[in-house]
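Engineer: missing the sequence, but the structure's below:
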């Protein structure tokens, strides 16, 4: 994949920026994990209890899971001035495994760009639909992007029940 450049632009919250979207490498893992934790802490705090957030964040220590995702999935990172500010991954050609964006870069089109790149890859792999398990926080984003609610999931992590929602988009 060649790099995708999100055109330079400004917003009230940021200076001008140029974000490059590229395939992730193992060297990106620490920044990806840090962004995973920070995004859950900042963006999901109104939808989940503190105990649920702690349980969810605890999954960051599963290095085998992260290594496998980076090496086996179509895994993209969005980079601004050397820092990972967003990431997303497509598993098995039709499952959106991750999509996270730094809170200061949210609502500026970056998540949409990552999602479109992942959807395009799904199409290249001849998928007719794509699914994801979206957090309560992410459901409005996926709804806006034409994903349909399929069902509610109840997942237990470290003894805490966490609800998310299976979402699907047909091509």
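Structural biologist: Happy to help now that I have it. Owing to the predicted nature of the structure, the values given are computational and were not obtained by experimental measurement. Residues are numbered from 1 along each chain as shown.

Engineer: Only C-alpha atoms from now on, for both contacts and neighbour counts.
Structural biologist: Will do.

Engineer: Please measure how far the first residue of stretch 71-85 sits from its last one.
Structural biologist: Length of stretch 71-85, first residue to last, Cα to Cα, to the nearest Å: 20 Å.

Engineer: list the buried ones in it?
Structural biologist: Across stretch 71-85, burial judged by 16 or more other Cα atoms under 10 Å covers 73, 74, 75, 76, 77, 78, 79, 84, 85.

Engineer: Please compare the first structure with the one that follows:
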């Protein structure tokens, strides 16, 4: 597995990975109504393309297949962080997070956070 930077040609695959993961994995923790509001069936490609070009996520790729993605914002915020619904518990998230942590340290970011928790980086 490799971690690489986002390419424009990844957009549709990332959209599908996002949709499938939420509808197949996260649906266990949220109601169907919440999941449908979070990821409707008709996601807008242009909006996603602009969003991904602005966020420039890191892509986890295994044998040419995109199996995860994660975003690191300049202030240390990790906005989206998803692993393919068919590849849960295979170390993809750990490898992706390790790459994000290394990148953050290189950039001098001392704190990573999501909307749920904070991760302090040992310096």
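Structural biologist: That came through fine. Quick caveat: nothing in here was measured; it's all calculated off a predicted structure.

Engineer: any chance of the buried residues of stretch 71-85 of structure 1 in JSON lines, with distance to residue 11 of structure 1 too?
Structural biologist: Shown next, in JSON lines, are the buried residues of stretch 71-85 of structure 1 (distance: Cα to Cα, whole Å):
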{"residue": "73", "distance to residue 11 of structure 1": "32"}
{"residue": "74", "distance to residue 11 of structure 1": "30"}
{"residue": "75", "distance to residue 11 of structure 1": "27"}
{"residue": "76", "distance to residue 11 of structure 1": "24"}
{"residue": "77", "distance to residue 11 of structure 1": "21"}
{"residue": "78", "distance to residue 11 of structure 1": "17"}
{"residue": "79", "distance to residue 11 of structure 1": "17"}
{"residue": "84", "distance to residue 11 of structure 1": "19"}
{"residue": "85", "distance to residue 11 of structure 1": "16"}
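
Engineer: In strands, which of those residues appear?
Structural biologist: 74, 75, 76, 77, 78, 79, 84, 85 (DSSP state E).

Engineer: wait, which of those residues is closest to residue 65 of structure 1?
Structural biologist: Each of those was scored against residue 65 of structure 1 by Cα to Cα, and residue 75 proved nearest at 13.1 Å.

Engineer: what do we get in structure 2 for the closest one?
Structural biologist: Using TM-score structural alignment, the equivalent of residue 75 of structure 1 in structure 2 is residue 57.

Engineer: How about the contacts made by that match?
Structural biologist: Counting by Cα atoms under 8 Å, 6 or more residues apart in numbering, residue 57 of structure 2 makes contact with 5, 6, 69, 70, 71, 72.

Engineer: Distance to residue 28 of structure 2 for those residues - can I get that in JSON lines?
Structural biologist: Below are these laid out as JSON lines (distance: Cα to Cα, whole Å):
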{"residue": "5", "distance to residue 28 of structure 2": "30"}
{"residue": "6", "distance to residue 28 of structure 2": "29"}
{"residue": "69", "distance to residue 28 of structure 2": "21"}
{"residue": "70", "distance to residue 28 of structure 2": "21"}
{"residue": "71", "distance to residue 28 of structure 2": "23"}
{"residue": "72", "distance to residue 28 of structure 2": "26"}
